[in-house]
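Participant: below: sequence and its predicted model.
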Amino acid sequence: MTGWNLYEGKNLERLLAEKENPGGHSPYSNPSEDEASTLRWLAAMQSRSVPALIANVDTKLRALRHEALGVTLPLSVGDREYGDSYVFSPYTHYISYAREELSMLESRAARAALGALLTPAGLLLKASRFNRAVQVNNRLLSTNLYPELDAEAISSAVELLLREFPDHSIVFRSLNRRTTPVYLDTLTDKGFRLVPSRQVYLYDAPDKIPSKARWLHKRDYRLLDKHGYDVCGPDRLQAADAPRLAELYRLLYIDKYSSHNPVFTPLFFEQALHLGLLKLYALRSRSSGRLDAVLGYYLQGGIMTTPVFGYDTGIAQETGLYRMLSALLLSLAAEEGGLLHESAGAAQFKRNRGAEAEIEYSAVYDRHLPPWRRTGWALLSPLLNRVGVPIMRKYKF
């Protein structure tokens, strides 16, 4: 017995319905705070449908649950969704998104060489059915935080998935040496490939960062009063604010950065407020009464990450909305008392305020697949470890 069970479709609906009824012997009678957060997430995705909440992801989540441990892991199962957001489509992450990020390279020769490589690589990945993968613990967010599991529990989960999905690769996203060492070591020992995905930034407790970084944080936070902004927490935001919150996120993450990021709909923000899927905070202008910036975070195992971050990009950059929002985030992280996972992007800004870089990996198991199905991951792993990681570190992506 592995201790894990797979739930999908009607079985998942029945399982999630039990959390609404705390009586009897329901496994949801006394879930931990982290587990309750996962269950709320799955319930929202199941009842409202994923595309209704994340417009560019078309899937239905499944779940692994370990009754004795009281741990549930969301699963996404893909096939040919090559145009979906990178949080669901590995092809989008490694080909489509990478193509956009070439513009960040200073070297013209490097841009040309890597650009020429991406087209045949993309064809190869599609030919190998690259997206036919089960992604474990996938909330369909930029960063998936993991519950604390030991090597035995991780290994038994993998064994069950290999039995249930013999024609899929098994993928664990969002792994790094600092926050998920047990996952990395266990999966490597079981024969998983480590495929670099991006460079992320981790922010420790304020008393552990340099004094200059603390000074920058205080200076940024003072901009709130200088420009007349009030902080609105979850108790001061309403469903009527959801369209504006979605717009603020879209202005930054979709319009300015990339359409390959997850497109959170107004309904997503409405559900996030109603069910507590994320802790949402916004900045409201005292003069106009309008919401001009938003962030949303969740916690798992004492680690905090912010999949929602956005502001009105039409407001003059000198106002410093990004700096204000970042200062608010660091203050909230200090209140929560854990490690802040700041994801990728704005590298120099985050470094200046005390964040430290880590290379993030996807751990991939494909040894059970025929050779032609393994060619995509077999190409990416050595290429990105030998070429991609040095580029990420040099240019601080």
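Facilitator: Happy to help now that I have it. Numbers count the residues shown, from 1 in each chain.

Participant: C-alpha only now, for contacts and for neighbours.
Facilitator: Noted.

Participant: buried sites along stretch 354-371?
Facilitator: For stretch 354-371, the neighbour count (16 or more other CA atoms under 10 Å) marks 354-366 as buried.

Participant: over to stretch 384-397?
Facilitator: Across stretch 384-397, burial judged by 16+ other CA under 10 Å covers Leu384, Asn385, Gly388, Val389, Met392, Lys396, Phe397.

Participant: same question, stretch 310-322
Facilitator: Gly310, Tyr311, Asp312, Thr313, Leu321, Tyr322.

Participant: thought the fourth one was touching Arg250?
Facilitator: Spelled out, that is Thr313. No. Here Thr313 does not reach Arg250: they are 10.0 Å apart, not a contact under CA atoms under 8 Å.

Participant: what touches both of the two?
Facilitator: Common neighbours of Thr313 and Arg250, counting by CA atoms under 8 Å, 6 or more residues apart in numbering, are absent.

Participant: returning to that earlier point: in helices, which of the buried residues of stretch 310-322 fall?
Facilitator: The helices, defined by DSSP state H, take in Leu321, Tyr322 from those.

Participant: just send the buried residues of stretch 310-322 back as a markdown table, with distance to Val200 too.
Facilitator: Shown next, in a markdown table, are these (distance: CA to CA, whole Å):
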| residue | distance to Val200 |
| --- | --- |
| Gly310 | 18 |
| Tyr311 | 21 |
| Asp312 | 24 |
| Thr313 | 24 |
| Leu321 | 22 |
| Tyr322 | 18 |
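
Participant: out of the buried residues of stretch 310-322, flag the one nearest to Ala112.
Facilitator: Set against Ala112, the nearest of the buried residues of stretch 310-322 by CA to CA is Thr313 (30.6 Å).

Participant: okay, helices next: where are they in the stretch 201-350 of the chain?
Facilitator: Applying DSSP state H, counting those that start in this stretch to the stretch 201-350 of the chain gives helices spanning 211-226, 242-249, 266-275, 321-336, 347-352.

Participant: surely Leu184 and Arg178 touch.
Facilitator: No. Using CA under 8 Å, Leu184 is not in contact with Arg178, being 9.9 Å away.

Participant: which one of these two is surrounded by more residues?
Facilitator: Higher neighbour count among Leu184 and Arg178: Leu184, with 23 against 12, using other CA atoms under 10 Å.

Participant: quick check: Glu81 touching Ser89?
Facilitator: Yes. Between Glu81 and Ser89 there is a contact at 6.3 Å, judged by CA under 8 Å.

Participant: between those two, which contacts overlap?
Facilitator: Both Glu81 and Ser89 are contacted by Asn131, under the criterion CA under 8 Å, 6+ apart.

Participant: compare these two (neighbour count), which wins?
Facilitator: Higher neighbour count among Glu81 and Ser89: Ser89, with 27 against 18, using other CA under 10 Å.

Participant: quick check: the more buried one touching Val77?
Facilitator: No. With contact defined as CA under 8 Å, Ser89 does not reach Val77; the gap is 9.8 Å.

Participant: try this one side by side with the last:
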Amino acid sequence: MKNKAGNDRSGCDVHTYEVGNDNYIERVRLYDQHSFKDMDWPDTEDGEYARAYLEPMMQQGAESFMSNVETTMLLARIDDLVIPLTVNDAEYDNAYVCSPYTHYVSYAKQELSMLEKPVLEKGLSALLSLIGWGMKRSQINKVVHVNNWLLSTNLYPAMSGEQAECLLAVVQERYPEHVIVFRSLCSGLHPDLTARLTEVGCRLIPSRQIYLYQANDPNFGNSKSRWLLKRDYELLAKHEYEFVSEVEMTDADIPRIVELYKRLYLEKYSYHNPQFTERFIAAAMASGTLRLYGLRKEGRLDAVMGYFCRNGIMTTPLFGYDTAVSQSVGLYRMLSACLIKQARKNGHLLHESAGAAQFKRNRGAVADFEYSAVYERHLPWGRRWCWMLLDRLLNRIGVPLMRRMKL
């Protein structure tokens, strides 16, 4: 790979790469919070979405939208794609979306209770504490995440393996002391990206078991799963809930939306998830970066979801309901059925993220594994060992264990 670097008139870095034997030329521009105002945003659907979502964060800082995220954001323009980058050095209390330490140590400790084996949980917790101490010493959070939208699932645009390789080279040159990570990769969804990044030296380190629902296939699922979904959807009429869209929501609903997300994603699951602020919800409603829907009864919003679609895939980073309502009412079941119905309507594959494994399997979702492609070969061994350890532990022990326990 040949590299020619310079500066454009806006003062941001410009890198030209010649890749392979086909003389494939890529031009990459990196913009920071000062130079992004000079960006020529692509006149495409993805470009318009990127501007609506990312421009406010570049102007006001990610912390204004997610209270437990502290990071430096950059934008990479490659061809007609705009890719967000997050840069961190430590920030060990960050949400897991930009903190590998939080993901692999803090969050993992909380999830040990899912094993329902106290002796094993205690032993693994002690092991995680020891590993975590070593990870801090090796500066595991000195990292740049590529295509990081600061959400539980980062959907990818139509990015080629060559483009990913080019971005990797640019980021390595700009941040030679940082690990480089591409989150939210799945070999079934991103075969070109995972193959190319592996070829150039990235490790594929498992992050979680996810569930995919082929809502784009009208014949997907067996008779049992279709019956369960039909039964779940019929609960709306039984309990007199109305399925409402963002058109039927107002600013007065914003605090309630934040509360519903908090009750599920934060209180029931983990405060290490992104903690969305009212400003995040207001921006999503105003810009349409999340399609918001909810369940309302007698004027009260009791459940909410927010989804977005990219490159034929749909996912819901915003999902919550009033956990004080009796479980027999089935708010989670109703909202999940409405989500699948929306995915079918859009003709998209539904990325259902992690959690509620048996529930999702029963309704036809198929398990797969999500990985982070990690590049650390340019760093000294003292910085690399923790990633090498994660690679071995998770691929040889973690993945087989999760498969066997169907987590």
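Facilitator: Perfect, I can see it now. Here the structure is a predicted model, which means the values were calculated and not measured.

Participant: from the buried residues of stretch 384-397 of structure 1, which is closest to Ser37 of structure 1?
Facilitator: Out of the buried residues of stretch 384-397 of structure 1, the member with the shortest distance to Ser37 of structure 1 (by CA to CA) is Phe397, at 30.4 Å.

Participant: contacting residues around that closest one?
Facilitator: Contacts of Phe397 of structure 1 were listed using CA under 8 Å, 6+ apart, and they are Arg198, Gln199, Ala344, Gly345, Ala346, Ala347.

Participant: so of these, which ones are in strands?
Facilitator: Arg198, Gln199 (DSSP state E).

Participant: quick one: which of the contacts of Phe397 of structure 1 is nearest Trp41 of structure 1?
Facilitator: Nearest to Trp41 of structure 1 among these is Ala344, at 22.9 Å by CA to CA.

Participant: out of the helices of the stretch 201-350 of structure 1, nearest to Gly289 of structure 1?
Facilitator: Proximity to Gly289 of structure 1, assessed across the helices of the stretch 201-350 of structure 1 by CA to CA, is greatest for helix 242-249 (12.4 Å).

Participant: read off where that closest one ends up in structure 2.
Facilitator: The aligned range for helix 242-249 of structure 1 in structure 2 is 254-261, by TM-score structural alignment.

Participant: in the matching stretch, what's buried?
Facilitator: Using 16+ other CA under 10 Å as the test for burial, stretch 254-261 of structure 2 gives Ile254, Arg256, Ile257, Val258, Glu259, Leu260, Tyr261.

Participant: same deal with stretch 261-272 of structure 2?
Facilitator: Across stretch 261-272 of structure 2, burial judged by 16+ other CA under 10 Å covers Tyr261, Lys262, Arg263, Leu264, Tyr265, Leu266, Ser270, His272.

Participant: now stretch 201-211 of structure 2
Facilitator: In stretch 201-211 of structure 2, counting by 16+ other CA under 10 Å, buried: Cys202, Arg203, Leu204, Ile205, Pro206, Ser207, Arg208, Gln209, Ile210, Tyr211.

Participant: same check, this time on stretch 212-225 of structure 1
Facilitator: Quick answer for stretch 212-225 of structure 1 (16+ other CA under 10 Å): Ala213, Arg214, Leu216, His217, Asp220, Tyr221, Leu223, Leu224.

Participant: re earlier: closest to Arg129 of structure 1 out of the buried residues of stretch 310-322 of structure 1?
Facilitator: For these, the nearest to Arg129 of structure 1 is Gly310 (34.3 Å; CA to CA).

Participant: ok, the closest one - contacts?
Facilitator: Contact analysis of Gly310 of structure 1 by CA under 8 Å, 6+ apart lists Leu248, Tyr249, Arg250, Leu251, Leu252, Tyr253, Ala293, Val294, Leu295.

Participant: quick one: the strands in structure 1, in order.
Facilitator: Under DSSP E, structure 1 gives strands at 4-7, 62-66, 71-77, 133-136, 169-176, 193-203, 229-232, 279-285, 291-300, 303-311, 339-341, 356-365.

Participant: superposed on structure 2, where does the first one end up, distance-wise?
Facilitator: Overlaying structure 2 shows strand 4-7 of structure 1 at a mean distance of 0.9 Å from the equivalent residues (mean CA distance after the TM-score superposition for structure 1).

Participant: what's that strand packed up against?
Facilitator: strand 62-66, helix 151-164 (3 or more CA pairs under 8 Å, 6 or more residues apart in numbering; DSSP states H and E).

Participant: the second one now?
Facilitator: Using 3+ CA pairs under 8 Å, 6+ apart as the contact criterion, the elements in contact with strand 62-66 of structure 1 are strand 4-7, helix 9-17, strand 71-77.

Participant: measure the equivalent of Phe182 of structure 2 over in structure 1 to Asn138 of structure 1 for me?
Facilitator: Applying TM-score structural alignment, one finds that Phe182 of structure 2 aligns to Phe172 in structure 1. The gap separating Phe172 of structure 1 from Asn138 of structure 1 is 8 Å, by CA to CA, to the nearest Å.

Participant: and if you look at Pro370 of structure 1?
Facilitator: Distance of Pro370 of structure 1 to Asn138 of structure 1, given as CA to CA: 25 Å.

Participant: again, but for Leu64 of structure 1
Facilitator: Here Leu64 of structure 1 is placed at a distance of 11 Å from Asn138 of structure 1 (CA to CA).

Participant: max-length helix in structure 1?
Facilitator: Structure 1, longest helix under DSSP H: helix 108-127.

Participant: next, the buried residues of it.
Facilitator: Arg111, Gly115, Leu118, Ala121, Gly122, Leu124, Leu125, Lys126.

Participant: again, but for stretch 142-150 of structure 1
Facilitator: For stretch 142-150 of structure 1, a neighbour-count test (16+ other CA under 10 Å) marks Ser142, Thr143, Asn144, Leu145, Tyr146, Pro147 as buried.

Participant: would you format those as JSON lines with distance to His93 of structure 1 included?
Facilitator: Listed next are the buried residues of stretch 142-150 of structure 1 as JSON lines, based on distance: CA to CA, whole Å:
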{"residue": "Ser142", "distance to His93 of structure 1": "11"}
{"residue": "Thr143", "distance to His93 of structure 1": "13"}
{"residue": "Asn144", "distance to His93 of structure 1": "15"}
{"residue": "Leu145", "distance to His93 of structure 1": "18"}
{"residue": "Tyr146", "distance to His93 of structure 1": "20"}
{"residue": "Pro147", "distance to His93 of structure 1": "24"}
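
Participant: what's the local residue count around the equivalent of Arg196 of structure 2 over in structure 1?
Facilitator: Counting by TM-score structural alignment, Arg196 of structure 2 corresponds to Thr186 in structure 1. Counted with other CA under 10 Å, residues neighbouring Thr186 of structure 1 total 17.
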